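Undergrad: predicted model and sequence follow; I will ask about them next.
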Amino acid sequence: MTTPLTPLALLDTDSLIDDEDRAIRDTVRSFVDDRLRPEIASWYETGEVPVRDLALEFGKLGLLGMHLTGYGCAGTSPTAYGLACLELEAGDSGLRSVVSVQGSLAMYAIWKHGSDEQKDTWLPRMAAGEAIGCFGLTEPDFGSDPGGMRTRAVREGSDWVLTGNKMWITNGTVADVAIVWARTDEASGGRIRGFVVPTDTPGFSAPEIAHKMSLRASVTSELVLDGVRLPGDAVLPEVEGLSGPLSCLTEARFGIVFGALGAARDCLETTIRYVQERQVFGRSLATYQLTQAKLADMSVELGKGMLLALQLGRLKGEGRLQAPAISVGKLNNTREALAIARECRTLLGAAGITLEYPLLRHANNLESVLTYEGTAEVHQLVIGQALTGQSAFR
């Protein structure tokens, strides 16, 4: 018997990560192991998670907006941010979503497209976890087609008045500020604009969505905007049109490319430990050829996904990462991570459906990760357009 390798050690992907990024990864891994793993099964089962407390802890670790610069943000490399997402999602996709939505959607929108006043007001508090943000783009009838949104922003004097609904919004119920995208009235150009909306503004409410079977360890909400009146300077001044929200989604998808691998790695490592201990027909389950074939195939896909993620991190660090490449990463890594979680469950049999092991929890979560921030089908069409030069969306 030889000394077992971990799945990612097969390709020695650690050798492709520099010392600083590896140190950040290891810090996050220790935090997940010590603080989050002992609680996550309970949070998932009850559907209750202390987001506000965790946000403060994430802030102390420098995780919120960690890849941004200034305003109390750590300014890490893209790869360090991706690896942090991987370790968080090895704990739970819902916990990674808290960090991802805060930093790559809400904070990034203000950092990239906001005014100096908006940045000074919100970013330092959000980086510290003292203020929580959410990102309101998706609507009940418009997910993959955000350009059809019905939320409207009407100019009344110097103010804006927002009316509409958003759906499936992470952190919405606990948020202090919402980045809401709305179509302006014709007199204001009829373009989609982003608005910085304090959630205590009259007319704003965010009822929590209950009875979820996925991402139970996160807060998912509807946003209701019933004549929400905002001052003229609430609009994000540096962007108009769908390029604004789509730039934020591209930023967030990068973290998902890494994050999904964390869930897959956790499933594989759990399964390898289990099959070595489990006795079937008088011998270890790990000694059977079918078991080893499954583990081999899954580890190959995990390793390929990690190589893909690290290449995207390198391109992003060099300022050369294009949206179709992120679609390649999001499509492949979420699809393969879900397949790994499901296959690992088969090796645990009935034990795999319990919360004693993370497999079905990860699989349920990855069902959402597969479809949010662009469904698999949307990313296929993005890649198809890049290859053919022809859009299949309309």
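TA: In hand now; what should we look at?

Undergrad: could you use CA atoms for every contact and neighbour count after this?
TA: Fine.

Undergrad: from what I can see R29 touches E87, true?
TA: Yes - if you go by CA atoms under 8 Å, R29 and E87 touch, sitting 5.4 Å apart.

Undergrad: show me where the stretch 201-350 of the chain has helices.
TA: Ranges of helices in the stretch 201-350 of the chain, per DSSP state H, counting those that start in this stretch, are 243-277, 289-317, 323-348.

Undergrad: just checking, next helix/strand downstream of the last one?
TA: The C-terminal neighbour of helix 323-348 among helices and strands, as given by DSSP states H and E, is helix 359-371.

Undergrad: could you pull out the buried residues of the next helix or strand after that following helix?
TA: Once the chain leaves helix 359-371, the next helix or strand it forms, by DSSP H and E, is helix 376-388. Residues of helix 376-388 classed as buried: 376, 378-383 (neighbour count, 16 or more other CA atoms under 10 Å).

Undergrad: now stretch 54-73
TA: Those buried within stretch 54-73 under the rule 16+ other CA under 10 Å are 54-59, 61-68, 71-73.

Undergrad: picking up where we left off before, save the buried residues of helix 376-388 as JSON lines, and put in distance to I132 too.
TA: Converted to JSON lines, the buried residues of helix 376-388 look like this (distance: CA to CA, whole Å):
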{"residue": "A376", "distance to I132": "29"}
{"residue": "V378", "distance to I132": "29"}
{"residue": "H379", "distance to I132": "29"}
{"residue": "Q380", "distance to I132": "33"}
{"residue": "L381", "distance to I132": "33"}
{"residue": "V382", "distance to I132": "31"}
{"residue": "I383", "distance to I132": "34"}
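
Undergrad: ok, structure two:
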Amino acid sequence: MTNFEIPQEIEDYLGVLDKFIEAEIKPIEQRDDNIRFFDHRREDARTNWEDQGLPTEEWEALLVEMRKTADAAGHYRYALPEEFGGQNGTNLGMARIREHLAEKGLGLHNDLQNENSIVGNLVQPLMLRDFGTDQQKRDYIPEMLAGRMGWCFGLTEKDHGSDATWMDTTAVRETRDGVDGWLINGNKMWTTGLHKASHVMTFARHSGKVGDAKGIG
């Protein structure tokens, strides 16, 4: 039988996060009418309707300030190992923290619509650590964590939405000019952040058959 009791140290950390939000995040949220990004005006405040509906520069700058503030306080990298400046946070800890921050309502501290939070859901550094080449780890991870390199998430497709098991995009091993790599064919859409990202973490089927949960990388 699984014990789902939340460890006290996680519950205590929620209190630390609450104090941080009140002391450092709420003042930023209230400054210069930044609350317009979270009240009834948020769609217009966040959206540049004259440029393909992309996020406004002011909105993106505010999110950058939030992440830097949370990172400086030691919260943003909570789920990462200590080698990356994190707290070795567990999956259970992340689940409880995300639940708690969502319960507080929409605000600069947490926005599930676009995955922005004072406690980052930072899967890319861990994927690079576990599956990347030595060069990728050396060149990418520090830049990502410093906020100098932006990655986005290539999952959704026009015929299958976000149902990854039925995706059309495929990856086949290929050697070109003596260099081993992958030939990727397919389509992606609604790739949030693509307008500024330098890299796309693209999901593709490399083995298995359509509908299988395995064989996707």
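TA: Received it, and whenever you're ready, just let me know what you need. What you see is a predicted model; the values in this text were computed from it and never measured.

Undergrad: TM-score for the pair, please.
TA: For this chain pair, the superposition-based TM-score is 0.60 by TM-score structural alignment, normalised by the length of the second structure; 175 aligned residues with a CA RMSD of 3.6 Å.

Undergrad: rebuild the helices of the stretch 201-350 of the first structure as CSV, extending it with distance to H113 of the first structure and mean neighbour count.
TA: Shown next, in CSV, are those (distance: least, CA to CA, whole Å; neighbours: other CA atoms under 10 Å):
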stretch, distance to H113 of the first structure, mean neighbour count
helix 243-277, 8, 23
helix 289-317, 19, 18
helix 323-348, 18, 23
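
Undergrad: would you turn those into JSON lines with distance to R22 of the first structure?
TA: Output for the helices of the stretch 201-350 of the first structure, formatted as JSON lines (distance: least, CA to CA, whole Å):
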{"stretch": "helix 243-277", "distance to R22 of the first structure": "14"}
{"stretch": "helix 289-317", "distance to R22 of the first structure": "12"}
{"stretch": "helix 323-348", "distance to R22 of the first structure": "21"}
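
Undergrad: helices along the second structure, start to end?
TA: Using DSSP state H, the helices of the second structure run over 8-20, 26-30, 42-46, 57-72, 91-103, 123-131, 134-145.

Undergrad: could you dump the ones you listed into CSV and include distance to G217 of the second structure?
TA: Putting the helices of the second structure into CSV (distance: least, CA to CA, whole Å) gives the following:
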stretch, distance to G217 of the second structure
helix 8-20, 32
helix 26-30, 38
helix 42-46, 32
helix 57-72, 28
helix 91-103, 21
helix 123-131, 10
helix 134-145, 16
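
Undergrad: and the ones you listed: which comes nearest T169 of the second structure?
TA: T169 of the second structure sits nearest to helix 123-131 of all the helices of the second structure, at 19.6 Å, using CA to CA.

Undergrad: which other residues reach that closest one?
TA: Defining contact as CA atoms under 8 Å, 6 or more residues apart in numbering, one finds that helix 123-131 of the second structure is touched by 80, 136-137, 141, 144-145.

Undergrad: which one of these is nearest to K188 of the second structure?
TA: The nearest member of those to K188 of the second structure, counting by CA to CA, is M144 at 22.4 Å.

Undergrad: what sits against the aligned partner of the closest one in the first structure?
TA: Aligned counterpart of M144 of the second structure in the first structure: M126 (TM-score structural alignment). Counting by CA under 8 Å, 6+ apart, M126 of the first structure touches 59, 64, 102, 107, 132-133.

Undergrad: please pull up the equivalent of F204 of the first structure in the second structure.
TA: In the second structure, no residue is paired with F204 of the first structure according to TM-score structural alignment.

Undergrad: I figured F204 of the first structure hits E222, correct?
TA: No - the criterion here is CA under 8 Å, and F204 of the first structure misses it with E222 at 10.6 Å.

Undergrad: out of these two, which sits in the busier spot?
TA: Taking other CA atoms under 10 Å, F204 of the first structure and E222 do not tie; E222 has more neighbours (23 against 20).

Undergrad: give me the aligned partner of that one over in the second structure.
TA: Mapped onto the second structure by TM-score structural alignment, E222 of the first structure lines up with nothing.

Undergrad: same check on D116 of the first structure?
TA: When the second structure is aligned by TM-score structural alignment, the residue opposite D116 of the first structure is D134.

Undergrad: the contacts of helix 123-131 of the second structure: which two are farthest apart?
TA: Taking CA to CA, the two most distant members of the contacts of helix 123-131 of the second structure are L80 and Q136; they sit 17.5 Å apart.

Undergrad: quick one, what contacts T170 of the second structure?
TA: Each residue near T170 of the second structure by CA under 8 Å, 6+ apart is listed here: 183-186, 204-206.

Undergrad: ranking those by neighbours, who comes first?
TA: That'd be R205 among those, by other CA under 10 Å, with 25 neighbours.

Undergrad: thinking G85 of the second structure is in contact with R77, fair?
TA: Yes - G85 of the second structure is within contact range of R77, at 6.6 Å (criterion: CA under 8 Å).

Undergrad: follow-up on the earlier one: what's the burial count for the match of D116 of the first structure?
TA: By other CA under 10 Å, the residues close to D134 of the second structure number 11.

Undergrad: where's it relative to Y140 of the second structure, distance?
TA: Counting by CA to CA, to the nearest Å, the separation of D134 of the second structure from Y140 of the second structure is 10 Å.

Undergrad: mind listing what's buried in stretch 159-176 of the first structure?
TA: For stretch 159-176 of the first structure, the neighbour count (16+ other CA under 10 Å) marks 160-176 as buried.

Undergrad: how close does stretch 12-19 of the second structure sit to the first structure?
TA: Once fitted to the first structure, stretch 12-19 of the second structure is off its aligned match by 2.9 Å on average (mean CA distance after the TM-score superposition for the first structure).

Undergrad: off-centre distance for that stretch?
TA: Averaging C-alpha positions (CA atoms, centre = their mean, to the nearest Å) puts stretch 12-19 of the second structure 22 Å from its chain's average.

Undergrad: circling back to that earlier point, for L315 of the first structure, state which of the buried residues of helix 376-388 of the first structure is nearest.
TA: Of all those, L315 of the first structure sits closest to I383, with 17.3 Å by CA to CA.

Undergrad: ok, the closest one - contacts?
TA: Applying CA under 8 Å, 6+ apart to I383 of the first structure gives the contacts 324-325, 327-328.
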